[in-house]
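> below is the sequence, then the predicted model.
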Amino acid sequence: MPNLTDLNVTYFNAKKAHEYDNPSTLAVTKIVAGKILQLPTGSASRVVETDKNLYEQYSEDSVDLNEAFTKVDKFWESKSISLLDFACGTGLISENLAPYCESILGLDISQAMVDKFNHKFQTLNVPIEKAHAEHVDLRSETEPSDRVVGKYDVAVCSMAYHHMTDVDFITKKLKDCLKSSGRLYVVDFLKGAGSFHENMPAEFCTEHGIGHPNGFTQQELIQCFEIAGFEDVVVSDGFQIKVWVDEEKYHKSTSNPNPEVKQLTKDKVVYAVKIGLIIASGRKPQ
């Protein structure tokens, strides 16, 4: 049976890369990037409360993709950060974090995603030394290479941990890529708060390389970071995003019998799905 790496390479092909930058992923990534920038890294509490009702709720059609971020955490204020975007996809997170970075390296196991990342930044006239992506499997025993070990102020992995089996292993690998006092940020589904995958059959998750379809609890991510040797670990208490999907994906994603429906055109109807997300961050010791 193919391993998750092979399955993910197959799934995230050229067709998927071409379709990836759709309204849903653009809006979700904009919100996620803002949450990364605003997560208080100096918090005395491990769990950062962001809303009295536990979840801040967003809808993709209420997100201004051009709006500037505000109240950025002091960790990002220098705007001179070297960023490693792991499982970078088409570069959506990198695109949003770029104003705060001196340089960006994206890594992905999908050559199609890497090609889309590089084409995007070339189209934006960003020099290759400022931002580019490479086709690398960081999960192999031979990586990371000396070229990336200890080189980055920040490593970020958005919406990819649930596609992996051994998240403890990859968290240690990402720590190796960081400079002393560098920070890792991981964004993924908050277990029990809604996921595109939690109601999908096991066969679907296997075929699509999904190792953790339900996502992660706060304690699971805290433990993962601490096992890897991170300090000052902090997690958000969760936030919720409402995205619009077609009928087939709606029924695969949720068992809610009373969907919220929006008629886009005479022939196109979309359905609301709420997904709960969490952000975790930790500091590599000096």
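Perfect, I can see it now. On a predicted model such as this, the values are computed, not experimentally measured, just so you know.
> CA only for contacts and neighbour counts going forward, please
Noted.
> can you give me the strands in the stretch 51-200 of the chain?
Using DSSP state E, counting those that start in this stretch, the strands of the stretch 51-200 of the chain run over 57-59, 81-86, 101-108, 131-135, 152-158, 178-189.
> putting a second one here so we can go through both:
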Amino acid sequence: MSDNTETNRSHWNEAASTYNSKFSKTIQQIINEIQKRKDWIGVDWVEDNSDDEDEFSPSKKPVRLLDYACGTGLVSRGLAPYVTQCVGIDISEGMVNEYNASVQNQGIPTSEMYAMLGNLLDASNPNPTTLSGPEFYDFDIAVVGLGFHHFDDPALAAKRLAERLKKGGVFMIVDFMPHAHFHGHDGHDHPAKKTVTHMGFSDEEVKKVFEGAGVGGGFEYVVLGKGVVFEDKEKGTKMERSVFMARGSKL
């Protein structure tokens, strides 16, 4: 495990229990942006039949989501109405526990949504045993929500996740546009600064990564609204970021 991986794991374990409450407004804002662009994402979704008693009928066509670096489940929550299964993976035990506790509290069966502890980005172990079964392949969509800037090697991340997609499947990331610093309005460093390896990504950078991973089909990069604010009132930090979504299909 690299030093950066261990730093991320330790930080997000510590932050997990209060993450949803601290950043609830920001999380909901991003969920809304994802759902608003459901058609743009380009997956053949199931219909949102939230009032249908047969919503999870076995006859419903499978549409499977891989939510990598899932955290507490932001992406899964955003796309759950349109898929039949959400599978989250994260290196933080704390985040995985929060994700699964939320699923349990909502009465959602684990066959439809669950998170696993795991790391697909270890250069020395490209296919860890716990994530090597067929249930961890052939996804219709794989998403990294606000995690790409924490990865040592984003190009490797894209390649590893592309391997988990079915042909024609969609790869998508939600992340920050390029920025020059990682501190709040008061000049103090944001608590998550130590986990960051990339100060955002431009359209050109992301397109190159997607094409290199074989998921550049129909590539698009869009900026979300007016950006988002991450505010931690306890620590007195407030950080504004411009956010983008990028999508491409596996060729």
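Nice, I can see it. Computed from a predicted structure; not experimentally measured.
> care to give me the TM-score?
Between these two chains, after superposing, the TM-score reads 0.80 (TM-score structural alignment, normalised by the length of structure 2); 229 aligned residues with a C-alpha RMSD of 3.0 Å.
> hang on, residue 28 of structure 2 in a strand?
No - counting by DSSP: H, G, I helix; E, B strand; the rest coil, residue 28 of structure 2 is not found in a strand; it is helix.
> map residue 106 of structure 2 across to structure 1 for me.
Taking TM-score structural alignment for the superposition, residue 106 of structure 2 sits opposite residue 124 in structure 1.
> could you check how far the aligned partner of residue 96 of structure 1 in structure 2 is from residue 181 of structure 2?
Under the alignment (TM-score structural alignment), residue 96 of structure 1 maps onto residue 78 of structure 2. With distances taken as C-alpha to C-alpha, to the nearest Å, residue 78 of structure 2 is found 29 Å from residue 181 of structure 2.
> those two: who's more crowded?
When residue 78 of structure 2 and residue 181 are compared for neighbours, residue 78 comes out ahead with 19 against 12, by other C-alpha atoms under 10 Å.
> which residue, other than its chain neighbours, is closest to that one?
Nearest residue to residue 78 of structure 2, sequence neighbours excluded (C-alpha to C-alpha, 6 or more residues apart in numbering): residue 31, at 4.8 Å.
> ok, residue 272 of structure 1 next?
residue 244 (4.6 Å).
> hang on, that neighbour packs against residue 273?
Yes - here residue 244 of structure 1 reaches residue 273: they are 6.2 Å apart, a contact under C-alpha atoms under 8 Å.
> and the contacts of stretch 188-206 of structure 1?
For stretch 188-206 of structure 1, the external contacting residues (C-alpha atoms under 8 Å, 6 or more residues apart in numbering) are 4, 158-162, 211, 213-218, 238, 240, 252-255, 274-279.
> weed out the non-buried ones from the residues you listed.
The neighbour-count test (16 or more other C-alpha atoms under 10 Å) applied to these identifies 4, 158-162, 211, 213-218, 238, 240, 253-254, 274-279 as buried.
> residues in contact with the residue nearest to residue 272 of structure 1?
24, 60, 270, 271, 272, 273.
> what's the answer for residue 77 of structure 1, then?
By C-alpha under 8 Å, 6+ apart, the contact set of residue 77 of structure 1 is residue 100.
> equivalent analysis for the one 4 residues further on, please.
Remark: with contacts taken as C-alpha under 8 Å, 6+ apart, residue 81 of structure 1 is in contact with 100, 101, 102, 103, 152, 153, 154.
> give the contact list for the residue nearest the centre of structure 1.
Centroid-nearest residue in structure 1, with C-alpha atoms, centre = their mean: residue 158, separated by 1.0 Å. For residue 158 of structure 1, the contact set (C-alpha under 8 Å, 6+ apart) comprises 86, 87, 88, 93, 186, 187, 188.
> which residue in structure 2 lines up with it?
In structure 2, the residue paired with residue 158 of structure 1 is residue 145, using TM-score structural alignment.
> same check, this time on residue 229 of structure 1
In structure 2, the residue equivalent to residue 229 of structure 1 is residue 214, according to TM-score structural alignment.
> could you tell me how many residues sit around its match?
Residue 214 of structure 2 has 17 neighbours, counted by other C-alpha under 10 Å.
> hang on, it packs against residue 160?
No - applying C-alpha under 8 Å, one finds residue 214 of structure 2 not in contact with residue 160, separated by 10.6 Å.
> ok, residue 94 of structure 1 - contacts?
85, 88, 104, 106.
> which of the residues you listed still touch in structure 2?
Contacts from those that recur in structure 2, judged by both residues aligned by TM-score structural alignment, their matches' C-alpha atoms under 8 Å, are 85, 88, 104, 106.
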